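Enquirer: Turn this into a model:
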Amino acid sequence: MRAEGAAPEDGARGFRARLMAPLLLGSVLNPINSTMIATSLVAIARDFHVGAADTAWLISAMYLASAVAQPAMGRLADRLGPRRVFVAGLVTVLAAGLLGALAPAFPLLIVSRVVLGVGTSAAYPAAMAILRTEAERVGRGTPRAVLGRLSLAALGSAAVGPALGGLLAATAGWRAVFAVNVPLALAALACALAWLPADGRAGAERTADPKAAHAPPRTAVRTAPPAGSLDPLGIALFAATLTVAMFFLLDLAHPRWPLLAPAAALAAVLAWWQLRHPEPFLDLRMLARNGALLRTYLRHGLAYLVIYCVLYGYSQWLEQGHGYSAFHAGLIMLPMSGAAAVCSLAGARTKGIRAPLTAAAACLAAGSGVCLLLDGGTPLALLLLAGALFGIPQGLAATGNQAAVYAQAPADGIGAAAGFQRTAQYLGAITASSLIGLLYGQRATDAGLHEIAVAGLALGLLLLVLTAADRTLRPRPPAPAQPPVTARHTGNASPTHTHH
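Expert: Just a heads-up that it's a prediction; the model follows:
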């Protein structure tokens, strides 16, 4: 038997189906709940005698909770152990689903959505931390295809969410949209308890390996989650700052200018506290040194700002500006979902990061350019093309930026780093919603769509520049080959010694 064969065999056992099943099940809960509620808002408003402005809080409340909870849950995963946080998140989802299904009053329904946002936010950052630990255990990096499955699970579940929500609401009533989280969470919980490795076990296995002593320090696996403060004050200040900022972004058509002062004050206090804390929740010094990670967050937020503008604004224009029914508008949007899924798989098979991100930015600019040509008489083929052009960057940006975060984040902070990536995405979503309201006003028109397209074109070109100028995204040259080992010489002669 060859000793060098052990490593590949161990690596082959890594990232197996039993490990991935609970991670994928947990990762679909947040995106599917983000979109599944859309087709139930009318029925909820009717039953509780509230208006559209009130039901909009069911969407905004979950976005707000998720934007704050994703990095917070990532921090907990880094400190307490990802499996513990993953399981606790599923239990929270289970409770939120029951609360929503049984809620006797509308305010409790909003509370259910907030709790749902917190619970579902645990899965993605904890999954990223678990994958990093598994990579260290088997002694190789996490394959891009594995990371791509997480992206595909999120994209696919978000795409089927409205259809699933409509089916549940039509057959069992809108409460089923909340109740469906119970069996989903139970299935994921059963898989997690049965198959996810206990926190710290990987380190023990690695230590038992006699070759572990020769492993480079970079791949060393800790035997237990690091001790240290969770920085609850830092988390609270971050949540307060982000919440006030998001309340300002929620309605750009009627800006709440007085909110800027408390937002700035909270941000200043947050920065002061994080700079003096020995183990801060938001490590500003690390981010200042890690410009590559900051640029990844910026790219991700800008890309999803454009993507969400189209996801919500384009479908609304198809109905009000072009005259399609909601059903037909949904069919026209299908190429976007299909292209996103296909490109997510393609991005997962790509070794580099720069190429897919460049293609994503180019497609955002091209799709926005096509939208400038659309009007009430545009043929169906061009409408389908516009949707597909925006589906391509949705898949490539998700997998590309996810791989960038995984490569750029510190090993002991991958959970929090992944959570901040999702926060950037949610900030883009909320800004897009406000931008649509600002440019459309009371009705989606051709002029409003063209203004959205101009903004998308400008942001797409900006993303192209940011991606091309980022040297950290360029592939690294291969390491120089080591000189061959020559035969050992005997006596005092050296390899280069010449006998006369």
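Enquirer: alpha carbons only for contacts and neighbour counts from here, please
Expert: Noted.
Enquirer: what's near enough to touch residue 177?
Expert: By C-alpha atoms under 8 Å, 6 or more residues apart in numbering, residue 177 lies in contact with 36-37, 40, 101, 165, 168-169.
Enquirer: Kindly recompute the last result at 10 Å.
Expert: Residues near residue 177 by C-alpha atoms under 10 Å, 6 or more residues apart in numbering: 33, 36-37, 39-40, 97, 100-101, 161, 164-169.
Enquirer: Relative to the whole chain's centre, how far out is stretch 429-437?
Expert: 18 Å (C-alpha atoms, centre = their mean, to the nearest Å).
Enquirer: Look at residue 114 and give its secondary structure.
Expert: Here residue 114 is helix, with the state taken from DSSP: H, G, I helix; E, B strand; the rest coil.
Enquirer: Would you mind confirming that it makes contact with residue 65?
Expert: Yes. Residue 114 is within contact range of residue 65, at 5.6 Å (criterion: C-alpha atoms under 10 Å).
Enquirer: Let's see this one next, to set against the first:
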Amino acid sequence: MSVRSRWLMISVGLGVLLNPLNSSMISIAIARLQNVYSLDFTAVSWIIFSFYIASAVAQPVMGKASDLFGRRKIFLSGLVISFVASLLAPLSPNFGWLIVFRIVQSIGTSMIVSVGMAIVRIHITEKQATALSVLSIFLSGAAAIGPFIGGVLIHWWDWPAIFLVNIPFVVTSFLLAWRNIPKDEPPTSVAQGMSFRKWFELIDATGVLLFTIGLVALLVGLLSAKSSGHISFRHVIIGSIGLVSLGVFVRHELKAKSPFIPLRTFAKYPAMTWVNVEFILVNLLFYSLFFGLPSYLQMVRHVSEFHTGILMLSLGLCSLVVSPLAGRWIDKSGPRPALLVSGILMTLGSVWIVTLNETSPVISVCLALAAFGISNGLNNVGMQTALFRSSPKEIIGVASGVFMTSRYLGTILSSLLLGIVMGDKFSAGGFRLLGVILTVIALSLVFMSWRHRDSHPSQES
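Expert: Sure, this is the predicted structure:
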């Protein structure tokens, strides 16, 4: 790999790590934000919802935008937006403004991620597989060490530091990207002559709007009812608006020429559909622990942010170590054995959560974290391989986009589950109930993996 290619890799890598870093650091900050803004757990969980809903919408939209306006422009614009959001978030006068800046940050980092991989594919032609694997290390590594970094920063400098820490990454990435990412090709005549109406049709603006309104309204209705302790007429109306919007969204997507979520593809390729359903459940289970355990440690066990970050590091490191080993295993045996072992480990980890009490040694939490970390490493490779095997080559790009949407849906559902189970206060009893629910989900994944059959695109297309 040439020197210029290496610098290009570094500039893109420093940018793309911002999304997973910020989505993982926040897990340590939830308890602190709850105290600072005097909020219950249900309300503060919107710091998670907002980021993932915005990412689910922004990444596919910005991917399409880059084809028209240029990947370099989108990448650099994303860095500027991330810089502004990271600078202003610590100055938020209230929690509402913090959510706004969190959404802006999600959009900016999503712009970077949506084009980062494409920039590497296009401009690094020698040893491309190595380059892509290095980029994945930036992504997975940032997610793995995010809770540890968050714990250290909050322990020494309080919660604003988890936003300010982005600034050196953003500035360095911008300066290197400005110098090393080649300028975009002139826009095609199609892009130059495209009207706003055509552009809205291309990104399926109607579908995006219906999806966002439906999801947000449904979440507000459910979580408001849980937080208040009773179901009022207002909660029913808001929840109904969400359900109706999602129903209209489904109808619209079935007719749209360029759908935001290609629902017809699910009906046409059932094997691919089941992979995505399984992936939603995997992320629901994993992120329920990822966001729930730090709050349990800090609010119930009174563990410091610093030590919580150290404990969470065991999860990330197990995942990083297992991923390359899982790749070799899956290359030889296919995804089914790895996914089955992953389901068993998640079941054991979930059962272990149920057995925890307020006198259990804190170090014993590492056993559950190790089980989930190893299973996450197996899932990272196994689910991706299962997707490729179940998806015909001609729609692999669409399949990858749907796969990412499934990840975000699973993460959003994990936050919803935490909000419903915990309500206004994180408790030991609530955490044990969460463990019971996660055990049921893990057993479902074991059953699905046991019944899984490796499918080949050629047989389905």
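Enquirer: How many residues are close by residue 384 of structure 2?
Expert: The number of residues packed near residue 384 of structure 2 is 16, by other C-alpha atoms under 10 Å.
Enquirer: for residue 236 of structure 2, same thing?
Expert: As a burial measure, residue 236 of structure 2 scores 15 neighbours (other C-alpha under 10 Å).
Enquirer: next one: residue 446 of structure 2
Expert: That count, for residue 446 of structure 2 with other C-alpha under 10 Å as the rule, works out to 21.
Enquirer: if I look at it, how far off is residue 351 of structure 2?
Expert: Separation of residue 446 of structure 2 from residue 351 of structure 2 (C-alpha to C-alpha, to the nearest Å): 14 Å.
Enquirer: Go ahead and flag the most central residue of structure 2.
Expert: The C-alpha lying nearest the average C-alpha coordinate of structure 2 belongs to residue 408 (C-alpha atoms, centre = their mean; 5.0 Å).
Enquirer: May I see the buried residues of stretch 154-162 of structure 1?
Expert: 154-159, 161-162 (16 or more other C-alpha atoms under 10 Å).
Enquirer: Now secondary structure and distance to residue 48 of structure 1 too, for these, in CSV please.
Expert: Output for those, formatted as CSV (DSSP: H, G, I helix; E, B strand; the rest coil; distance: C-alpha to C-alpha, whole Å):
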residue, secondary structure, distance to residue 48 of structure 1
154, helix, 31
155, helix, 31
156, helix, 31
157, helix, 28
158, helix, 26
159, helix, 28
161, helix, 23
162, helix, 21
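Enquirer: residues in contact with residue 290 of structure 1?
Expert: 284, 408-410.
Enquirer: these two touch, right, residue 294 of structure 2 and residue 305?
Expert: Yes. Taking C-alpha under 10 Å as the definition, residue 294 of structure 2 is a contact partner of residue 305 at 8.3 Å.
Enquirer: who touches both of those two?
Expert: In terms of C-alpha under 10 Å, 6+ apart, residue 294 of structure 2 and residue 305 are both contacted by the residues 28-29, 31, 147, 151, 311.
Enquirer: Can you tell me which of those residues is nearest residue 4 of structure 2?
Expert: Distance ranking of those against residue 4 of structure 2, using C-alpha to C-alpha, places residue 147 first at 32.4 Å.
Enquirer: Find the residue closest to residue 107 of structure 2 in space, skipping its chain neighbours.
Expert: Take residue 107 of structure 2 and drop its neighbours on the chain: the residue closest to it by C-alpha to C-alpha, 6 or more residues apart in numbering is residue 58, 5.8 Å away.
Enquirer: which residue in structure 1 lines up with the one you found?
Expert: Residue mapping for residue 58 of structure 2 onto structure 1 gives residue 69, with TM-score structural alignment as the criterion.
Enquirer: for the helix or strand that match falls within, which positions count as buried?
Expert: Secondary-structure assignment from DSSP states H and E places residue 69 of structure 1 in helix 52-80. For helix 52-80 of structure 1, a neighbour-count test (16+ other C-alpha under 10 Å) marks 55, 57-80 as buried.
Enquirer: what's the mean gap between the helix or strand just after that helix and the aligned bit of structure 2?
Expert: Once helix 52-80 of structure 1 ends, the next helix or strand along the chain (criterion: DSSP H and E) is helix 82-102. For helix 82-102 of structure 1, the mean distance from the matching residues in structure 2 following superposition reads 2.8 Å, by mean C-alpha distance after the TM-score superposition for structure 1.
Enquirer: what is the orientation angle of helix 82-102 of structure 1 with helix 52-80?
Expert: Relative orientation of helix 82-102 of structure 1 versus helix 52-80 (axes from the mean of the first three to the mean of the last three C-alpha atoms, to 10 degrees): 160 degrees.
Enquirer: tell me what helix 82-102 of structure 1 is packed against?
Expert: Contact here means 3 or more C-alpha pairs under 10 Å, 6 or more residues apart in numbering; DSSP states H and E; on that basis helix 82-102 of structure 1 packs against helix 17-27, helix 29-36, helix 52-80, helix 106-120, helix 123-138, helix 175-179, helix 181-195.
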